[in-house]
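Asks: need a structure here:
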Amino acid sequence: MKPTLLVADDNTATLQLITLQLKNMGYQIVIAENGMNAWTLLKKSPKTYDTVILDRMMPGLDGLEVLSRMKNHEILKMVPVIFQTSMDGEENILEGFQAGVDYYLTKPYKKEILQATVKAALSTYLTHKSMQEAIRRTTHALTLMKTGLFEFRDMEEAQMLATLLAAVCPKPDKTAIGLWELLLNAVEHGNLEITYKEKSRLIEDDKWLIEMKRRMALPKNASKTVSVRFERSDNEIRFLIRDQGAGFNWKSFMEYSVERAFDPHGRGIQLARTTSFDRLEYTDPGNQVLAVIHR
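Replies: Prediction:
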């Protein structure tokens, strides 16, 4: 089934441009000519849409209000939202992030940036959705586990492990999202040493997965693993994640960043900290992180 995008903008020319730039990517595109129209479509069929592109400034119901309503809806709150805006002031960007915006596009934007951002949003959402469905099929026998030590190498194993461990947590859907982001970070930025700038370029060139597989096959990475220690007590659940990389500057990724607002990635750690865990603590140089859930 084709991923379905909802695009809301009161400017007909912008709607036509976005449709033209995305039409050959295999998406089903639904158009809304204003915010109220967008909300009506979303509320009527909340399970239909995989990503929403909203104009920040629309008459009547603006993009921020549509976003607010989505975040208060049980189903729509998980759908990624891309804001397209000409308002690039720090205050406006932070307001959007705090309201729940996932990605930003600034007008005018390049076709490549639009396509890369939409692809990144869809990939993240469909991965999270797949994990949530897997959680509901996971056996509850693991609820008996108090401690466990796990090792994995690649993205597929990371997703499987995140799904498995999240299933024994009080809020498995939210835990799975953050755990997946941390495990993926340990593989790509830790063991495989893909820098932030390199990932930005790879996503824009649509070569991220290719590069991940290439580096995974290099002899120097053949034996590298990520370890996850799981511990559960009466008061909390702890995940200690350690990769074999040289570490990274984790401090700059713990909060929202205006400088990274228009990048198609870079939100995973902040998302894990604010959405999935009660406490997130990195240990310098950045190749070990402790994620804690209070019970």
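
Asks: rest of the way, CA atoms for contacts and neighbours
Replies: OK.

Asks: what sits against residue 186?
Replies: Contacts for residue 186 (Cα atoms under 8 Å, 6 or more residues apart in numbering) come out as 226, 241-243, 287.

Asks: Please identify which of the residues you listed is nearest to residue 279.
Replies: Nearest to residue 279 among these, counting by Cα to Cα, is residue 241 at 13.6 Å.

Asks: so that closest one sits in a strand?
Replies: Yes. If the criterion is DSSP: H, G, I helix; E, B strand; the rest coil, then residue 241 is within a strand.

Asks: Now do the contacts for it.
Replies: 182-183, 186, 226-229, 288-290.

Asks: can you rerun that using 7 Å?
Replies: By Cα atoms under 7 Å, 6 or more residues apart in numbering, the contact set of residue 241 is 227-229, 288-290.

Asks: Need the nearest residue in space to it, chain neighbours excluded.
Replies: Excluding the flanking residues, the one nearest residue 241 by Cα to Cα, 6 or more residues apart in numbering is residue 228, at 4.6 Å.

Asks: Please generate a structure for the following sequence too, so the two can be compared:
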Amino acid sequence: MADAVTALVVDDEEMTRAIVAGYLSRIGYRTLEAETKAQAWEILSASGSTIHVVLLDRRLADGDGLELYEQMKREPHLADIPVIIQTLSDSGADIAAAIRAGVFYYLVKPYDGALLRSVVRAAEETTGRLKSLQGDLRSRSDAIGLLCDGLFRFRTPQEAQNLAITLSPIATTGHSLTFGLSEILINAVEHGNLGIGFEAKGRLKAGGLLTREIEARLASAEHRDKFATLHVERSDSRVIFTVTDMGTGFDFDRYLSVDASQSNATHGRGIALARMVGFDQLTFVGNGNRVIGIVDLDRTPDSRAD
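Replies: The predicted structure follows:
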């Protein structure tokens, strides 16, 4: 029998740790608990300790939880563990800081058990996909750096994700570009071509039916011939990514900023976060079925404009 998935819950409130452990036990996870960064590091460093996911409070008695995350990233055996930040703050700036550090999962308290379980599973799934592609990415990154002009066609979320990971080494912005590019490519498939709106996606995710619905729509007569395109233009000073889908567009203004109204949703922040941390400029054209993302190559990664 396979070992149970182990989650490390790092929070200075005993009640919060107990509640999270209860939520995760319902999907078969075992949990370890830590009150401080120091205790968490001791657990992570223990010989033979296998942690599959970390739920990390942003504000701890002995400092910022992001500092523990950054410490983990410096250790090869810990760097790939998915980390979910949980906090009371729904500040867009705080969320952007976490994303820049490489944390792509962010829960605003209070949240319910269904949301937590959904995010934990999503973190594990995404990390698994990234790991499976890392070897190929290393072998292809030098060649991608030679790209000056290219047109790519894609249909599925998996193709969108693969394309984002493959192309992200074209600019030296690391995780942020991978995240930002994957968000606008997947958005072109799910929301653009397949017409899965915000409310519908929320219902499907809550019921665990999103993947099944995507596959059904991809195979349907209405959508099976649709595709999206990515045009990449690289100069000495910048890279321009133009993504075009075959959908009817959407109210993109609603999703260009992160605010409290989206803090309890399992989705809906991707475009705002892509704009904040993935690109120097992100502009939707016309009715929203075309988006242009620009990355400047003549600036340091930390100088990205919000």
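
Asks: Let me see the TM-score of these two.
Replies: Once the chains are laid over each other, their TM-score by TM-score structural alignment, normalised by the length of structure 1 reads 0.82; 284 aligned residues with a Cα RMSD of 3.0 Å.

Asks: Shared with structure 2, which of the contacts of residue 186 of structure 1?
Replies: Using both residues aligned by TM-score structural alignment, their matches' Cα atoms under 8 Å, structure 2 keeps these contacts from the contacts of residue 186 of structure 1: 226, 241-243, 287.

Asks: Of those, select the buried ones using a PyMOL command.
Replies: Per 16 or more other Cα atoms under 10 Å, the buried members of these correspond to this PyMOL selection:
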select buried, resi 226+241+242+243+287
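
Asks: if I read this right, residue 54 of structure 2 contacts residue 11, doesn't it?
Replies: No. Using Cα atoms under 7 Å, residue 54 of structure 2 is not in contact with residue 11; the gap is 10.7 Å.

Asks: Compare those two (neighbour count), which wins?
Replies: Taking neighbours as other Cα atoms under 10 Å, residue 54 of structure 2 and residue 11 compare with residue 11 leading, 27 against 24.

Asks: Residue in structure 1 paired with that one?
Replies: Taking TM-score structural alignment, the alignment pairs residue 11 of structure 2 with residue 9 from structure 1.

Asks: Distance check, that match against residue 16 of structure 1.
Replies: 10 Å (Cα to Cα, to the nearest Å).

Asks: again, but for residue 254 of structure 1
Replies: Relative to residue 16 of structure 1, residue 254 of structure 1 is positioned 37 Å away (Cα to Cα).

Asks: again with residue 160 of structure 1
Replies: Distance from residue 160 of structure 1 to residue 16 of structure 1, by Cα to Cα: 40 Å.

Asks: For residue 94 of structure 2, grab the count of nearby residues.
Replies: 14.

Asks: quick one: contacts for it?
Replies: With Cα under 7 Å, 6+ apart, residue 94 of structure 2 has no contacts at all.

Asks: May I have the secondary structure class of the residue nearest to residue 241 of structure 1?
Replies: Assignment for residue 228 of structure 1 (three-state DSSP): strand.

Asks: What residue in structure 1 is paired with residue 86 of structure 2?
Replies: Aligning on TM-score structural alignment places residue 86 of structure 2 opposite residue 83 in structure 1.

Asks: That match - that's part of a strand, no?
Replies: Yes. Assessed with three-state DSSP, residue 83 of structure 1 lies in a strand.

Asks: Looking only at neighbour counts, state which of residue 254 and residue 16 of structure 1 leads.
Replies: residue 254 (18 against 11).

Asks: which residue in structure 2 lines up with the more buried one?
Replies: For residue 254 of structure 1, the residue aligned by TM-score structural alignment is residue 256.

Asks: All the strands of the stretch 51-200 of structure 2, residue numbers only.
Replies: Here the stretch 51-200 of structure 2 has its strands, by DSSP state E, counting those that start in this stretch, at 53-57, 59-60, 63-64, 83-87, 105-108, 149-154.

Asks: Would you mind putting the ones you listed into JSON lines with distance to residue 278 of structure 2 alongside?
Replies: As requested, these are exported to JSON lines (distance: least, Cα to Cα, whole Å):
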{"stretch": "strand 53-57", "distance to residue 278 of structure 2": "23"}
{"stretch": "strand 59-60", "distance to residue 278 of structure 2": "25"}
{"stretch": "strand 63-64", "distance to residue 278 of structure 2": "23"}
{"stretch": "strand 83-87", "distance to residue 278 of structure 2": "19"}
{"stretch": "strand 105-108", "distance to residue 278 of structure 2": "15"}
{"stretch": "strand 149-154", "distance to residue 278 of structure 2": "20"}
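
Asks: highest average neighbour count across the ones you listed?
Replies: Comparing the strands of the stretch 51-200 of structure 2 by mean neighbour count (mean count of other Cα atoms under 10 Å), strand 53-57 comes out on top with a mean of 25.

Asks: With structure 1 overlaid, how far apart is that one on average?
Replies: Once fitted to structure 1, strand 53-57 of structure 2 is off its aligned match by 3.1 Å on average (mean Cα distance after the TM-score superposition for structure 1).

Asks: could you give the angle of that strand to strand 83-87?
Replies: Interaxial angle, strand 53-57 of structure 2 versus strand 83-87 (axes from the mean of the first three to the mean of the last three Cα atoms, to 10 degrees): 20 degrees.

Asks: by contact count, what packs against strand 53-57 of structure 2?
Replies: strand 6-10, strand 83-87 (3 or more Cα pairs under 7 Å, 6 or more residues apart in numbering; DSSP states H and E).

Asks: Save these as a markdown table, and put in distance to residue 128 of structure 2 too.
Replies: Shown next, in a markdown table, are those (distance: least, Cα to Cα, whole Å):
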| stretch | distance to residue 128 of structure 2 |
| --- | --- |
| strand 6-10 | 15 |
| strand 83-87 | 13 |
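
Asks: counterpart of residue 187 of structure 1 in structure 2?
Replies: By TM-score structural alignment, residue 187 of structure 1 lines up with residue 189.
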